[in-house]
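Just need the structure, nothing else, for what follows:
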Amino acid sequence: MSQTSCTSKPKALTLDQAVARLIQAVQPLTETETVALADALGRVLAEPVRSAIDVPPWDNSAMDGYTIRISDLAASGGCLPIAQRIPAGHMGEPLALGTAARIFTGAPIPDGADTVVIQEVCRESAGEVQIPLDIQVGANIRRRGEDIREGSTVLAAGTRLSPQHLGLAASIGCSALQVYRRLRVAILTTGDEIVEPGVPLQQGQIYNSNWYLLAGLLRHWGCEVLDLGIVHDDLGATVAALNQASKADLIIASGGASVGDKDHLRPAVEQLGQLEFSEIRIRPGKPVAFGRVGQTPILGCPGNPVSLFVTALLFARPLIRRLQGIDPDHPPRLLPVRAAFDWPKPDRRMEFHRARLVRLEDGELGVEVYPSRSSAVLSSVVWADGFVQLEPERVLQRGDRVEFLPFSELLS
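This next block holds a predicted model:
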């Protein structure tokens, strides 16, 4: 009796399973460099930043006003001679008994003073100042080390540096930071129909929006982009392009990841390395492939531009953050809102539909969805400011609670 053997089709992964596999499959870069603080925006810290000073470095005035010794008020009836003037950036003399000092915001508190009284409640005349008697001791003084203590860690390794991080580093005197080198990501865009913007379109051609979309995301995430150009729908051309791309830290391809006659990414990866998974149970973006070309990880995304955008945000982002040394245990935050739409025909897969926030009639925050589910309508991701995350098989009615995933969370 003859036997027939067959290989079962690999089961499509869930979103969480795929992200976990991606994070486990790669290790962070180890190469670092020192960059000037002014050039560190968007870079990822390779080591923690600790303060060598207290911030503030001394007690200082939080307001423009008068600094006094609170015990002098009662005996003087609140009227004190002004013995000195202390602007910011200057140290005053010790405060003499029974006197006040005119002081300005940020100026050091002189020895002997224990309170600052704001100028709005004081009355100055003929070298004296009249101060209310009901002033609280210690008012309007910023204490030494109130913000940062010497020796404390102010920025953790793995932090992607935003403007506020640079300001904090500057406040403790840092002029340079140790960061990971930029991640080098090679981009392949596949398709015989694709031409570059600026060239007149011929019958059947489309412009290469995918490269600009993907390159923009990668540069926004602090990566160095290596352009492998447009790869024709040919197995040999795909293999050659992947060989060239393998010098990068990561390869991302748009198009060619499905199973059609003109989709050559999967067989090319299997010829040069290993394919680890090739389908994910989401819409749009089911044909997402991940594997290795030699030792270089590769993420294959769909060619439809909306599918590329969705899969880049959901899968390329956590993969890149892991390679950059950013803590992967902080998934993007979902915002619970009410649906301003009906959803009578759900998909069997989890769906990430283009959506934007609106204010409902009762004043509560809601979300509306783009009227088309087509993954070719790129204008929809400009219309939207995020995705509504729709669970498989869930029928929704207007007013139901849903989860909104802002683009701002995914672009960080």
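
Please count neighbours and contacts with C-alpha atoms only from this point.
Will do.

Tell me, how many residues neighbour the residue nearest to residue 359 when sequence neighbours are not counted?
Distances taken as Cα to Cα, 6 or more residues apart in numbering place residue 365 nearest to residue 359, at 4.9 Å, with adjacent residues excluded. By other Cα atoms under 10 Å, the residues close to residue 365 number 16.

Next, the structure of the following sequence, for comparison with the previous one:
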Amino acid sequence: MVPSEHAGDPSEDTSNLPPAESLTAEPLTVEQWQERVLASVGRTGDETVPLADAQARTVAVDVRTRHPVPLFDNSSMDGYAVRHSDVRGATPEHPVQLVVVADAPAGSGADPVLPAGAAVRVMTGAPVPSQADAVVPVEDTVEHHDAGRWVEPTDQVASVHVLAEPVPGRFIRRTGEDAESGTTVLHAGRVLTPAALASIAAAGWDAVRVSRRPRVVVVSTGSELVAPGTPPSRGMIPDSNTALLTALVQDAGGVVVDRALVSDDPARLLALLDALSPDQVDAVVLSGGVSAGAFDVVKAALTDHGSVTFARLAMQPGKPQGFGRLASGIPAYCLPGNPVSSLVSFELFVRPALAAMLRRSVTRREVLEATAGAGWSSPAGRRQYIPVSVEHDGGAPVVRPSAAGGSGSHLVASLAAAEALAVVAEGVTEVRPGDRVGMLPLA
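Below you'll find the predicted structure:
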């Protein structure tokens, strides 16, 4: 059985909390903390960007077509535009011969006259003459008759033989059949995908109004942290949270404007935070120092500073959390320092907040159903979120802890194998192979 995270995780240990808090304060639920965070989220402004720079941005205002799509009746096949009445009953045994009176290549603005007994050669995407009501694909024609023998089509012909009666209207893309002029093709709040960008271009726009990306400062705290790549001496560990949180912010639609690594010095941390301007920063994400230990720098610095408050949540990992506004008014998201705790906390609280800033639709993420492929323990009274790998065998996904050590919030090296978070209900203390659990896919 995988050991519980209680072992070796001081940030999750209630014994470090003051007696009054550990004995009398009821932990908040994940949903209660989400509501607190989202209730105070403001929105960023708008900006117009060219389509070439709009991938993964968020639509700020509805996008409507400037013209019908398609703009005109056009052919979906290479072939011949005809009057259906002229080719009724055509078969290979009894072909109908028509005079070719004009060519209509793609890009042509001409509308050739189509008299009875005539055809206009059209290319895919070319305008269909107004007097035509059918298109005969080139595969159903031959372009001339030579001594009773059908031959291959030629480029220059004066007549064409139709071998099959076309269906009226078939192979003609009608004006506005995809969208009439003024149709909303994208609503505000949509994240722009390559397909969505194609829709905007087809609607007649070369730029789009989007929500400005939230500008975020990432601060990792802890005197034990050294920059990645620096050989750590005894007692020191590489800072992985800065890389983790920077990538998560970018994935959630934000832009990291600064990053900082701060020791357990409240004065230094406050000096850094007080220097930030709300004109240049929309949010600060801090990791570490949010519990009740003697060196918990974030809690020590921000208690009674602005409106930042700290709480215990009925979850594992990520029990200690902090949120509020700095004295400058900038929102501050204070996450536990253990990397798995930071990841889980970001997904549950910061990602929805950034989505709200971007005016994206913020809905509670659907918890999918999965089957446990291995067993592990879960703390009583706390909802567990454990990184897992996922296997698909045709039924419900099968999940296993991505770390050999189980649910420890310090197990960062194995995070690369995590594809989702398994969600274990508060009343479950042991997950057995074959049990059903929840699953939140990771981006």
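
returning to what we had before: show me the contacts for the residue nearest to residue 359 of the first structure.
Contacts for residue 365 of the first structure (Cα atoms under 8 Å, 6 or more residues apart in numbering) come out as 337, 338, 357, 358, 359.

The aligned partner of the first one in the second structure: how many residues sit nearby?
Taking TM-score structural alignment, the alignment pairs residue 337 of the first structure with residue 370 from the second structure. Using other Cα under 10 Å, the number of residues around residue 370 of the second structure comes to 23.

Does residue 370 of the second structure touch residue 398 like I think?
Yes: Residue 370 of the second structure is in contact with residue 398 according to Cα atoms under 8 Å; the separation is 5.8 Å.

now the helices: where do they sit in the stretch 151-300 of the second structure?
194-202, 241-251, 266-274, 297-302 (DSSP state H, counting those that start in this stretch).

what's the most buried one of the ones you listed?
The highest mean neighbour count among the helices of the stretch 151-300 of the second structure belongs to helix 297-302 (a mean of 24), with neighbours defined as mean count of other Cα atoms under 10 Å.

That one corresponds to what range in the first structure?
Applying TM-score structural alignment, one finds that helix 297-302 of the second structure aligns to the residue range 264-269 of the first structure.

cool, stretch 120-132 of the second structure as well?
Stretch 120-132 of the second structure falls opposite residues 101-113 of the first structure when the two are matched by TM-score structural alignment.

And that stretch, what's buried?
Buried residues in stretch 101-113 of the first structure, counting neighbours by 16 or more other Cα atoms under 10 Å, are found at 101, 102, 103, 104, 105, 106, 107, 108, 109, 110, 113.

could I get these as a markdown table with secondary structure and distance to residue 408 of the first structure?
Formatted as a markdown table, the entries for those read as follows, by DSSP: H, G, I helix; E, B strand; the rest coil; distance: Cα to Cα, whole Å:
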| residue | secondary structure | distance to residue 408 of the first structure |
| --- | --- | --- |
| 101 | strand | 49 |
| 102 | strand | 46 |
| 103 | strand | 43 |
| 104 | coil | 40 |
| 105 | coil | 36 |
| 106 | coil | 35 |
| 107 | coil | 39 |
| 108 | strand | 41 |
| 109 | coil | 43 |
| 110 | coil | 46 |
| 113 | coil | 47 |
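
Save these as JSON lines, and put in distance to residue 73 of the first structure too.
As requested, these are arranged in JSON lines below (distance: Cα to Cα, whole Å):
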{"residue": "101", "distance to residue 73 of the first structure": "13"}
{"residue": "102", "distance to residue 73 of the first structure": "16"}
{"residue": "103", "distance to residue 73 of the first structure": "17"}
{"residue": "104", "distance to residue 73 of the first structure": "20"}
{"residue": "105", "distance to residue 73 of the first structure": "22"}
{"residue": "106", "distance to residue 73 of the first structure": "24"}
{"residue": "107", "distance to residue 73 of the first structure": "22"}
{"residue": "108", "distance to residue 73 of the first structure": "21"}
{"residue": "109", "distance to residue 73 of the first structure": "18"}
{"residue": "110", "distance to residue 73 of the first structure": "17"}
{"residue": "113", "distance to residue 73 of the first structure": "12"}
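
Now flag whichever of the residues you listed is closest to residue 53 of the first structure.
Using Cα to Cα, residue 108 is the member of those that lies nearest residue 53 of the first structure, at 15.9 Å.

Contact partners for the closest one?
When contacts are taken as Cα under 8 Å, 6+ apart, residue 108 of the first structure is in contact with 58, 59, 60, 61, 86, 88, 89, 90, 91, 92.

cool, residue 168 of the first structure as well?
When the contact criterion is Cα under 8 Å, 6+ apart, the partners of residue 168 of the first structure are residue 154.

That one pairs with which position in the second structure?
Across the two structures, residue 168 of the first structure finds its equivalent in residue 199 of the second structure, going by TM-score structural alignment.

ditto for residue 54 of the first structure
The criterion is TM-score structural alignment: under it, residue 54 of the first structure has residue 68 as its aligned partner in the second structure.

With residue 179 of the second structure as the reference, measure out to that match.
Taking Cα to Cα, to the nearest Å as the measure, residue 68 of the second structure falls 6 Å from residue 179 of the second structure.

Same question for residue 196 of the second structure.
Residue 196 of the second structure sits 14 Å away from residue 179 of the second structure, taking Cα to Cα as the criterion.

do residue 217 of the second structure as well
Relative to residue 179 of the second structure, and taking Cα to Cα, residue 217 of the second structure is found at 42 Å.

okay, those two: which has more neighbours?
When residue 217 of the second structure and residue 179 are compared for neighbours, residue 217 comes out ahead with 24 against 19, by other Cα under 10 Å.

what sits against the more buried one?
Taking Cα under 8 Å, 6+ apart as the criterion, residue 217 of the second structure is in contact with 256, 257, 258, 259, 260, 281, 283, 284, 285.

what's around residue 44 of the first structure, how many residues?
The criterion is other Cα under 10 Å. On that basis, residue 44 of the first structure has 27 neighbouring residues.

Aligned to it, what sits in the second structure?
With TM-score structural alignment as the criterion, residue 44 of the first structure pairs with residue 58.

how near is the closest residue to residue 351 of the second structure other than its chain neighbours to residue 442 of the second structure?
Take residue 351 of the second structure and drop its neighbours on the chain: the residue closest to it by Cα to Cα, 6+ apart is residue 252, 5.9 Å away. In this structure, residue 252 of the second structure and residue 442 of the second structure are 12 Å apart, going by Cα to Cα.

ok, those two, which is more surrounded?
It is residue 252, of residue 252 of the second structure and residue 442, that has more neighbours when counted by other Cα under 10 Å, with 22 against 13.
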